[in-house]
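Undergrad: Structure here, sequence nowhere to be found:
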């Protein structure tokens, strides 16, 4: 599982910029979702998207390279921020 992550402020501004999105809808969407901390803990890799597309692309290329190199261990069996070992910013 690869999680695309943005900090709360970035996620909120992107969400509220969508056509038809309101504060109430945004709050309801967040309330219905698993907490981000749990999503991160369940992920095998994390792509940080709040720093721009180029950095996100670089992170994706690194993750794909590691996947092509061989089997990926489950993140819950490893220590550290994600199973691929890709540095998170």
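TA: That came through fine. Quick caveat: nothing in here was measured; it's all calculated off a predicted structure.

Undergrad: going forward, measure contacts between C-alpha atoms and count neighbours the same way
TA: Noted.

Undergrad: and residue 15, how many residues sit next to it?
TA: Summarising burial for residue 15: neighbours were counted as other C-alpha atoms under 10 Å, giving 16.

Undergrad: Just want to check the distance between it and residue 6.
TA: 11 Å (C-alpha to C-alpha, to the nearest Å).

Undergrad: Can you get me a residue count around residue 68?
TA: Around residue 68 sit 10 other residues, with neighbours defined as other C-alpha under 10 Å.

Undergrad: ok so residue 56 is a helix residue?
TA: Yes: with DSSP: H, G, I helix; E, B strand; the rest coil as the criterion, residue 56 is assigned to a helix.

Undergrad: now the strands: where do they sit in the protein?
TA: For the chain, the strands identified by DSSP state E occupy 2-5, 45-48, in order along the chain.

Undergrad: got the buried residues for the first one?
TA: It stands for strand 2-5. 2, 3, 4, 5 (16 or more other C-alpha atoms under 10 Å).

Undergrad: Next up, a structure to set beside the first:
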């Protein structure tokens, strides 16, 4: 089973590209969606213990958590120690199911793939990329996003140029959806040839 690592900086179009891979029959595991689920479930009490006052109704409230961790490396590390092992457990469970289903390939959508050394967990790295102005526009259109928050998130991420240099494949998302779809199809064909 080929494990495809999908990554790219914030606002580059990972979710859209992941859906396109799914259209080709390649199931995906989304680390961000998993974190979201964990914040509403088993991670919530652990995060409340570490950062009192950051949950509401038994769920982590990101607007309360953000000021506690953004721009604070020690606090961020404390949060990651709680969340990352839980995400890895969920990822493992996903891989087990895919193996039982005899999938030829799976997609692991990991936002900080290179930053966290996750490249060793995948066979192929696919980077989703768009021009900086397109990225900025997409991110600033998100609810609750500010220029300051966008810059803080970007400062934590490896520069796009470096991600592109480390990738086996780069999928450009700054143009039409049709062009992106064609890029995904050609990457799927290339990966199928590796199997």
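TA: Sure thing, it's come through. Just so it is clear, the model here is predicted, and its values are computed rather than measured.

Undergrad: Give the equivalent position in the first structure for residue 191 of the second structure.
TA: In the first structure, the residue paired with residue 191 of the second structure according to TM-score structural alignment is residue 67.

Undergrad: Tell me the spacing between the residue in the first structure sticking out farthest from the centre and residue 13 of the first structure.
TA: Among the residues of the first structure, the one whose C-alpha is farthest from the average of all C-alpha positions is residue 20, by C-alpha atoms, centre = their mean at 24.3 Å. When distance is defined by C-alpha to C-alpha, residue 20 of the first structure is 14 Å away from residue 13 of the first structure.

Undergrad: which neighbours do those two share?
TA: Any residue near both residue 20 of the first structure and residue 13 by C-alpha atoms under 8 Å, 6 or more residues apart in numbering counts here, and not one turns up.

Undergrad: Would you tell me which helix is longest in the second structure?
TA: Within the second structure, and with DSSP state H defining each element, the longest helix by residue count is helix 73-100.

Undergrad: That one maps to which residues in the first structure?
TA: Taking TM-score structural alignment as the measure, the first structure aligns no residues with helix 73-100 of the second structure.

Undergrad: Please apply the same query to stretch 171-180 of the second structure.
TA: If you align by TM-score structural alignment, stretch 171-180 of the second structure falls on residues 47-56 of the first structure.

Undergrad: mind listing what's buried in the matching stretch?
TA: Neighbour-count burial for stretch 47-56 of the first structure, with 16+ other C-alpha under 10 Å as criterion, is recorded at 47, 48, 49, 50, 56.

Undergrad: Can you add distance to residue 36 of the first structure and give the strands of the first structure back as CSV?
TA: Output for the strands of the first structure, formatted as CSV (distance: least, C-alpha to C-alpha, whole Å):
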stretch, distance to residue 36 of the first structure
strand 2-5, 8
strand 45-48, 11
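
Undergrad: between those, which gets nearest to residue 29 of the first structure?
TA: For the strands of the first structure, proximity to residue 29 of the first structure was assessed by C-alpha to C-alpha; strand 2-5 is nearest, at 15.9 Å.

Undergrad: Which part of the second structure matches that closest one?
TA: Using TM-score structural alignment, strand 2-5 of the first structure pairs with 126-129 in the second structure.

Undergrad: with the first structure superposed, average distance for the matching stretch?
TA: After superposition onto the first structure, stretch 126-129 of the second structure sits on average 0.6 Å from its aligned residues (mean C-alpha distance after the TM-score superposition for the first structure).

Undergrad: measure stretch 31-39 of the first structure end to end?
TA: 14 Å.

Undergrad: cool, and stretch 38-55 of the first structure?
TA: Calculated as C-alpha to C-alpha, the first-to-last residue distance of stretch 38-55 of the first structure is 23 Å.
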